[in-house]
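**Student:** Sharing a model prediction with you, sequence too.
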Amino acid sequence: MIKAKNLLDPPKILVIGFGILILIGSYLLTLPISTESGHGLSFLDALFTATSATCVTGLVVVDTGSTFSTFGELVILTLIQIGGLGFMSFATFFFFLLGKKISLKGRLLLQESLNNLSMAGVVRLVRRLLIFTAIIEGIGALILSIRFSFDMPIGKAIYYGVFHSISNFNNAGFDLMGEFRSLTPYVSDPFITLTVVFLITFGGIGFIVMNELYEYRDTHRLSVHTKIVLTTSLILTIAGAILIFLFEFGNVKTLQPLSLMGKTLSSLFQSVSPRTAGSNTLNIPDLTQPTLLLIIFLMFVGASPGSTGGGIKTTTLATLVGTVWSQIKGKGDVVLFRHRIVSETIFKALSVTFIGVFMVSSISILLAITESGSDFLMILFEATSAFATVGLSMGLTPELSPVGRMLIIFTMFAGRVGPLTLAFAIAMRRKPDQFRRPKGKIMIG
């Protein structure tokens, strides 16, 4: 009886739900109607593409724009939208349309899906989530469509605008430009660059933060969570842009030929995109090694909790930095924005980071074995991109062996559902300790 009950735990249902969605998408992409050639994809390539879309990653083994038909592209776009917002949010949307009430079990699933701290008000949050998404994606699609209309027929421009707006708001990074170019043709274009930066940023800060910002006009206060997310995101974005600008300023393959505006826009874009969208306006393999290492760090940190992005999250980084700073100053408590961070949060931050480092390291080592002819920095970049569901690539993904592709598929899936959620989903229910062991002192450092 206990085992049957465990199968219905929210984390396990979320893992199973994502798995089923990926399998449905994989089947659809193998159909002849899904590709321009009329032959469909092989199951492994379809599984890779469906996993990348559902996990809003953006890594691809075939070029999206030239390989897929309109039907195939719409399948990918649907997977991105459902995967980005969470299938439970879409199920709730249909309950709204049917006038049905959300059960207690459904509310628990929504809480887990959105990584919300409380079940209270979660249904109202989902309703606003859907409204926010429609408004932001609509604004993005409108601006992008107008800009694309100068380069292509109006119908195609609208289609491109909608596709790229949904893809980037959900931090997926899929594009229709062809030849694995992403948005490099628009490297100095302020309309494309700033619109996509806007979409990525709002998709990455989390719906809880967006909701608090919306309510600020009435409440005139922000939670410590929102303050940490906004502050950490701003610091990472500005610091990342400045460092990329300095690292690439003299690189003839990237920033050097561009105007000052082009240098600034592309530096900003490359700072925002690793957290965790996957679009790029500079050719990634042409970047210098310091920039690549910086991007690996930004990818590993990723977006914020309850967002469409992956990574260990901005709040995890802030908690770790706060913990280290408290130890350096000899304080017993970790304090951020005049609030004491509880030990449970610190332990979770340490666990998430350790699992992330372990997973990226393990996958990198395995890929170094299966892709023995590839540069290790390229392998580490690919593994981090998959774990953090980013989608940026140095060009290794299309060249991966079948085993390498399976490793990246697993990494993208684990990175999307969350290392802790995946661990809890396959583990027995945790039981409280009946007694506490005596203290043991060990030396550190």
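**Tutor:** Thanks, I have it. Since we're looking at a predicted model, the values are computed, not measured. Numbering: from 1, shown residues only.
**Student:** For the rest of this, base every contact and every neighbour count on C-alpha atoms.
**Tutor:** OK.
**Student:** so who does the residue nearest to V209 when sequence neighbours are not counted touch?
**Tutor:** Counting by C-alpha to C-alpha, 6 or more residues apart in numbering, T226 is the residue found nearest to V209 once chain neighbours are left out, at 5.4 Å. Applying C-alpha atoms under 8 Å, 6 or more residues apart in numbering to T226 gives the contacts I208, V209, E212.
**Student:** so what does the helix or strand encompassing the second one touch, helix or strand wise?
**Tutor:** In this assignment (DSSP states H and E), V209 forms part of helix 207-219. Helix 207-219 makes packing contacts with helix 122-148, helix 224-248 when contacts are defined by 3 or more C-alpha pairs under 8 Å, 6 or more residues apart in numbering; DSSP states H and E.
**Student:** Neighbour count and distance to L8 for the contacts of T226 - can I get that in TSV?
**Tutor:** Listed next are these as TSV, based on neighbours: other C-alpha atoms under 10 Å; distance: C-alpha to C-alpha, whole Å:
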residue	neighbour count	distance to L8
I208	24	26
V209	23	29
E212	17	31
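**Student:** still on that earlier bit, of the helices and strands packed on helix 207-219, which is nearest S374?
**Tutor:** For the helices and strands packed on helix 207-219, distance to S374 was read as C-alpha to C-alpha. The smallest value, 23.8 Å, belongs to helix 224-248.
**Student:** can you give me the strands in this protein?
**Tutor:** When secondary structure is read from DSSP state E, the chain shows strands at 334-336, 339-341.
**Student:** And the contacts of the first one?
**Tutor:** Among residues not part of strand 334-336, those counted as contacts by C-alpha under 8 Å, 6+ apart are V224, I228, G322, T323, S326, R340, I341, V342.
**Student:** nearest spatial neighbour of the second one, skipping sequence neighbours?
**Tutor:** What it means is I228. For I228, the nearest residue in space outside its immediate sequence neighbours is T315; the separation is 6.4 Å by C-alpha to C-alpha, 6+ apart.
**Student:** count of neighbours near the one you found?
**Tutor:** Using other C-alpha atoms under 10 Å as the criterion, T315 is surrounded by 24 other residues.
**Student:** Next, find the distance separating it from L21.
**Tutor:** For T315, the distance to L21 (C-alpha to C-alpha, to the nearest Å) stands at 29 Å.
**Student:** So which residue is dead centre in the protein?
**Tutor:** Computing the C-alpha centroid of the chain and ranking residues by C-alpha atoms, centre = their mean puts G309 first, at 2.4 Å.
**Student:** That one and A277 touch, don't they?
**Tutor:** Yes. With contact taken as C-alpha atoms under 8 Å, G309 and A277 are classed as touching, separated by 7.3 Å.
**Student:** Can you work out which residues contact both of the two?
**Tutor:** Once C-alpha under 8 Å, 6+ apart is applied, the residues that G309 and A277 both contact turn out to be N170, N171, T389, V390.
**Student:** I'd like these laid out as a markdown table, including neighbour count and distance to A349.
**Tutor:** As requested, the shared contacts of G309 and A277 are exported to a markdown table (neighbours: other C-alpha under 10 Å; distance: C-alpha to C-alpha, whole Å):
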| residue | neighbour count | distance to A349 |
| --- | --- | --- |
| N170 | 32 | 24 |
| N171 | 37 | 23 |
| T389 | 38 | 19 |
| V390 | 36 | 20 |
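**Student:** for comparison:
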Amino acid sequence: MKKYFLSPISPPQILTAGFIVIILIGSILLSLPYATEDGIRTPFIDAFFTATTAACVTGLVVVDTGTHYSVFGETVILMLMQVGGLGFMTMATLFALAFRKKISLRERLWLQESMSHTSLEGIVRFIRRVLIYAFTIELAGALLLAIRWSAVMPFDQALYYGVFHSVSLFTNAGLDIMGPLHGPFNSFTNHVEDPVINIVLMLLIFLGGIGFIVLAEIIDFPKIRKLSLHSKVVLSTSGLLFLGGAVLLFIFEFTNTLEPLSLPGKLYSSLFQSISPRSGGANTLNIAEMRNASQFLLIILMFIGASPGSAGGGIKVTTFAILIGAVIAMIRGKEDVVFFKRRLAKDRVHKALTITAVSIATIVLFTMILSATEKTDFLTVMFEVTSAFGTTGLSMGLTPNLSDFGKLMIILVMFIGRMGPLTLAYTLVPHQSKELYRYPEGKITIG
């Protein structure tokens, strides 16, 4: 027991503890009177919820961000999104590099864990590139949005809106401050047919959701003319989910929420609502008014989520791809899961199955709990829980009406979704001993 407590802190433990500290600091700041427009303290449970949704880059809100919080409060939320999206270890590395501090081996291990990087070699150089890419993309997005919004508001306000939403969408948080312009909880529904807003926001969601490993390889592609198996699987699977989701949403909603829109508006909306569930969190259509088929499709997309090494949640597109590959291999009577003429190790398949099973169990458990405590229908509860787990932030309108117990449950789901079920499991049980023996093989009938 003594040896357990004196042992070095594992990477999953430091990541979990770091996020908890960030959320608590954010909760205290957001509960101050200075953080609200009317100068009245926000109830701590609501401040705690907002700090969690910002740090876990989810986007579910119990109060409208733009109308409830002051510039100070919005700045706190902006910083929480930035730190939560890039990872607090990445931001700590930024300051360490600025002050020319040496990065220790233990800190390099923490960085490797936080970025889901496959190798410890060159991790500091990789983090430096991540910071450059992230700030460059966020700056470009902020300027493009500011130029567009400067047509309807003063440029300094347009720039402020541009910076906030560029960081929010790139980190896949999905929080918005459009409330003062278009009313609370409306997200980007008033820009449903605006090509500039739609394209810029979709690009920010895409670039923030594919993961920094893939992003680095895309940028290096003109030079090296080669992509890793990981990047090929991420890009191909993401593309199929994006286009497939858009086509289905176009069909399901053509005579419903898409009906009053022009053809370009229908296309923008279908594409936007297809990419946003992949952890983006913003919406240009009213989710509550969609057909049940469309809402259930969004649940599936939110469950799959973004890519490893990004701020997005869900089981991740690589996990989904491995599951599909395993099913196809089993049906075809093949022993190996093969992608792009490369065989996957058995432990990758086992890990994908474990992540999926634990994720489904988590969503089922919390859906049952909230179905018993919240006065609404089952699909709405399941949508909200999956959105929290996938750190997506799309809502059918339940979140602002949650009971205090319901808020605590969603806070817990958001935290689990951001950290990942296995990371939390490794936090609680960090010491894994290798088996010294194997039991005799047995057989169980399946199917």
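**Tutor:** Nice, thanks for sending it over. Because the structure is predicted, anything quoted here is derived from the model rather than measured.
**Student:** corresponding residues in structure 2 for the helix holding V209 of structure 1?
**Tutor:** Correspondence between helix 207-219 of structure 1 and structure 2 is established over residues 212-224, with TM-score structural alignment as the criterion.
**Student:** The matching stretch vs structure 1, average offset?
**Tutor:** Using mean C-alpha distance after the TM-score superposition for structure 1, stretch 212-224 of structure 2 ends up 1.3 Å from its aligned counterpart in structure 1, as a mean over the superposed pairs.
**Student:** Please spell out which residues along stretch 402-421 of structure 1 are buried.
**Tutor:** For stretch 402-421 of structure 1, the buried set under the neighbour-count rule, 16 or more other C-alpha atoms under 10 Å, comprises 404-409, 411-421.
**Student:** Just tell me the aligned range of that stretch in structure 2.
**Tutor:** Under TM-score structural alignment, stretch 402-421 of structure 1 corresponds to residues 404-423 of structure 2.
**Student:** What are the contacting residues of the matching stretch?
**Tutor:** Here stretch 404-423 of structure 2 has contacts from 12, 16, 45, 49, 52-53, 56-58, 311-314, 355, 358-359, 366, 370, 373-374, 385, 388-391, 399, 424, using C-alpha under 8 Å, 6+ apart.
**Student:** out of those residues, which are buried?
**Tutor:** The neighbour-count criterion (16+ other C-alpha under 10 Å) marks 12, 16, 45, 49, 52-53, 56-58, 311-314, 355, 359, 366, 370, 374, 385, 388-391, 399, 424 among the contacts of stretch 404-423 of structure 2 as buried.
**Student:** Go through those and flag which are in helices.
**Tutor:** With helices taken from DSSP state H, the overlap with these comprises 12, 16, 45, 49, 52-53, 355, 359, 366, 370, 385, 388-389, 424.
**Student:** closest to F378 of structure 2 among those?
**Tutor:** For those, the residue nearest F378 of structure 2 by C-alpha to C-alpha is L370; the value is 9.0 Å.
**Student:** Aligned to the closest one, what sits in structure 1?
**Tutor:** In structure 1, the residue matched to L370 of structure 2 (TM-score structural alignment) is L367.
**Student:** what residue of structure 1 matches up with N286 of structure 2?
**Tutor:** Using TM-score structural alignment to pair residues, one finds that N286 of structure 2 aligns to N283 in structure 1.
**Student:** so that match makes contact with Y186?
**Tutor:** No. Between N283 of structure 1 and Y186 there is no contact under C-alpha under 8 Å: 11.9 Å.
**Student:** Give the buried residues for stretch 394-404 of structure 2.
**Tutor:** With the criterion 16+ other C-alpha under 10 Å, stretch 394-404 of structure 2 contains buried residues L394, S395, M396, G397, L398, T399, L402.
**Student:** ok, and the closest non-adjacent residue to the fourth one?
**Tutor:** If you skip the residues right next to it in sequence, G397 of structure 2 has A288 as its closest partner in space, 6.8 Å away by C-alpha to C-alpha, 6+ apart.
**Student:** Can you name the residues that contact the residue nearest to the centre of structure 1?
**Tutor:** The neighbours of G309 of structure 1, taking C-alpha under 8 Å, 6+ apart as the test, are 56, 84, 170-171, 203-204, 275-277, 302-303, 388-390.
**Student:** burial count for the aligned residue in structure 2 for M299 of structure 1?
**Tutor:** Matched across to structure 2, M299 of structure 1 falls on M302, judged by TM-score structural alignment. By the other C-alpha under 10 Å criterion, the neighbourhood of M302 of structure 2 contains 33 residues.
**Student:** Which residue lies closest in space to M302 of structure 2, excluding its sequence neighbours?
**Tutor:** Counting by C-alpha to C-alpha, 6+ apart, P277 is the residue found nearest to M302 of structure 2 once chain neighbours are left out, at 4.8 Å.
**Student:** Can you find the partner of that neighbour in structure 1?
**Tutor:** For P277 of structure 2, the aligned position in structure 1 is occupied by P274, per TM-score structural alignment.
**Student:** ok, its match touching T389?
**Tutor:** No. When contacts are counted by C-alpha under 8 Å, P274 of structure 1 is not listed as touching T389 (9.4 Å).
**Student:** Near the equivalent of S433 of structure 2 over in structure 1, how many other residues are there?
**Tutor:** Aligned by TM-score structural alignment, S433 of structure 2 pairs with K431 of structure 1. Using other C-alpha under 10 Å, K431 of structure 1 has 6 other residues around it.
**Student:** how close does K431 of structure 1 sit to L79 of structure 1?
**Tutor:** Distance of K431 of structure 1 to L79 of structure 1, computed by C-alpha to C-alpha: 36 Å.
**Student:** how about the helices in the stretch 151-300 of structure 2?
**Tutor:** Remark: helices assigned in the stretch 151-300 of structure 2 by DSSP state H, counting those that start in this stretch are 155-170, 179-182, 195-209, 212-224, 229-253, 263-275, 292-304.
**Student:** Out of these, which gets nearest to S119 of structure 2?
**Tutor:** Taking C-alpha to C-alpha as the measure, the helices of the stretch 151-300 of structure 2 were each checked against S119 of structure 2, and helix 212-224 came out nearest at 11.3 Å.
**Student:** List the buried residues for the closest one?
**Tutor:** With burial defined by 16+ other C-alpha under 10 Å, the residues of helix 212-224 of structure 2 counted as buried are F212, I213, V214, L215, E217, I218.
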